[in-house]
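Chemist: mind folding the following:
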Amino acid sequence: MGKIIIYEHANFQGYSKELTRDVANLKDIDWNDCISSVKVIGQPWVAYEHMNYTGRLMVFEEGEHSFVGREMNDKITSLMLITENLHNPQITIYEHDQYQGKSKVITEATNLARGHYNDMASSHKVQRGAWLLCEHSDGSGFRYIAREHEHLPSYRAINFNDNFGSGGAAGLASVRRVQELPHVR
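Modeler: Modelled structure (predicted):
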């Protein structure tokens, strides 16, 4: 399945703890806001800034992450294991709410900013896998994890919509699959 080893300091220093299941509030295990590096074995994990899997997020795929980044250093409060089968992922994005308008089937990382779908998507259906939806083409800004079988009829529910310029909500500019990398020994 998957596990994550969390470390108190960068470069895998200080106290550490191994986790094999979701933790909605790291305060419950005395690890709130004190993670600086992680090692992931198997399935990816999503780290959230706030309890109950809310706030800013960062995806950690298999490997050693000697620093979680300035944005999340000592700010992680919940962790969620991605349990979906990550092979042959597919998501369909739609131009309008309720899966209306033009649609685009995506099976690999896609920079929507380069085409007609930049800031144009308003809903999606995930057929397979897990996807990281990002406000900016470089993966920064507002992020959202879309998981297998999720049907989201309106991005307004997550403050993510196609009206970035006028309505104040972030628009979708890139889509990247969450992957399980081959384990290197």
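Chemist: switch to C-alpha atoms for all contacts and neighbour counts from now on
Modeler: Will do.
Chemist: burial count for H136?
Modeler: When counting by other C-alpha atoms under 10 Å, one arrives at 21 neighbours for H136.
Chemist: which ones are touching it?
Modeler: The contact partners of H136, taken as C-alpha atoms under 8 Å, 6 or more residues apart in numbering, are A113, F142, L172, A173, S174.
Chemist: which of those residues sits closest to V46?
Modeler: Checking those against V46 by C-alpha to C-alpha gives F142 as the nearest, at 14.3 Å.
Chemist: quick check: the gap between that closest one and E135.
Modeler: 5 Å (C-alpha to C-alpha, to the nearest Å).
Chemist: do F12 as well
Modeler: F12 is 31 Å from E135, where distance means C-alpha to C-alpha.
Chemist: which one of these two has more residues nearby?
Modeler: E135 (24 against 20).
Chemist: got a list of what the more buried one touches?
Modeler: Contacts of E135 were listed using C-alpha under 8 Å, 6+ apart, and they are G141, F142, R143, A170, G171, L172, A173, S174.
Chemist: which one (most neighbours) among those?
Modeler: Ranked by neighbour count (other C-alpha under 10 Å), the contacts of E135 have L172 at the top, with 30 neighbours.
Chemist: next up, for comparison:
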Amino acid sequence: MNKIILYREESCQGESVTIQNTIADLSAVAFSSSASSLKVVGLHWVAYKEPDLKGEFNIYGQASYNNLGTMDKEIASLRLVTEKLDQPQITLYSEVNFQGRSANFQKSSDDVSTSGLTKVSSQKKVEGVWVLYDDTQCKGNRMITFAGDEIADYQQAGWKGTVASLHCLKSSDKVV
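Modeler: Here you go, the predicted structure:
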């Protein structure tokens, strides 16, 4: 059984709510922007700061999280990660509409320019879950992408930067 339990107090104490499926707005269960700790059982969950699975996010793997740091009392929506994580893949393109130079990745990269890409504008052939960063060493602004996501133009999709590094979610990851 996959579930996430949100608690109003740190150290998994106080009033709680158990969620078993993706929920676009935690206000539906009177728990929006209320969690100070959580526990994950089973698969990973993505916690977003805005409703409708938008905004800044953290990914939580199976464990108890006694303190949520920057996500404290900020979680507004949740997505259960059901994608298979054992064979990650993403193809990045230098130009919009999957044009120009391309590079295929099957593992995380601290600097995509080492693959010959100095600019990244689109993506496809996504398997697994990937976190894309606009700076090297998996730093800076970030965006999450899931299996099947094809983005023909990052800027039109709301991504202001280019991809400089990326991290593929592994089943062993605790917090991303």
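Chemist: who's in contact with the closest residue to W45 of structure 2 other than its chain neighbours?
Modeler: Spatial nearest neighbour of W45 of structure 2, chain neighbours left out: L80 (4.6 Å); criterion: C-alpha to C-alpha, 6 or more residues apart in numbering. Taking C-alpha under 8 Å, 6+ apart as the contact definition, L80 of structure 2 lies against Q20, N21, T22, L43, H44, W45, V46.
Chemist: so which of those residues are in strands?
Modeler: Of these, the ones assigned to strands by DSSP state E are W45, V46.
Chemist: can you list the contacts of L80 of structure 2 in a markdown table and add neighbour count and distance to E74 of structure 2?
Modeler: As requested, the contacts of L80 of structure 2 are exported to a markdown table (neighbours: other C-alpha atoms under 10 Å; distance: C-alpha to C-alpha, whole Å):
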| residue | neighbour count | distance to E74 of structure 2 |
| --- | --- | --- |
| Q20 | 14 | 19 |
| N21 | 14 | 19 |
| T22 | 17 | 17 |
| L43 | 17 | 21 |
| H44 | 27 | 18 |
| W45 | 24 | 15 |
| V46 | 20 | 13 |
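Chemist: ok, back up a step: out of the contacts of H136 of structure 1, the closest to G101 of structure 1 would be?
Modeler: The shortest approach to G101 of structure 1 among the contacts of H136 of structure 1 belongs to L172, at 15.9 Å (C-alpha to C-alpha).
Chemist: what lines up with that closest one in structure 2?
Modeler: Taking TM-score structural alignment as the alignment basis, one finds that L172 of structure 1 is matched in structure 2 by V163.
Chemist: my read: its match touches V131, true?
Modeler: No: taking C-alpha atoms under 8 Å as the definition, V163 of structure 2 is not a contact partner of V131, at 9.8 Å.
Chemist: one step back: overlap in contacts of F142 and E135 of structure 1?
Modeler: Common contacts of F142 of structure 1 and E135, defined by C-alpha under 8 Å, 6+ apart, comprise A170.
Chemist: any chance of the contacts of L80 of structure 2 in JSON lines, plus distance to S37 of structure 2?
Modeler: Output for the contacts of L80 of structure 2, formatted as JSON lines (distance: C-alpha to C-alpha, whole Å):
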{"residue": "Q20", "distance to S37 of structure 2": "17"}
{"residue": "N21", "distance to S37 of structure 2": "18"}
{"residue": "T22", "distance to S37 of structure 2": "18"}
{"residue": "L43", "distance to S37 of structure 2": "17"}
{"residue": "H44", "distance to S37 of structure 2": "15"}
{"residue": "W45", "distance to S37 of structure 2": "14"}
{"residue": "V46", "distance to S37 of structure 2": "14"}
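Chemist: got the contact list for the match of L172 of structure 1?
Modeler: By C-alpha under 8 Å, 6+ apart, the contact list for V163 of structure 2 reads V112, K119, V120, S121, L132, Y133, D134, D135.
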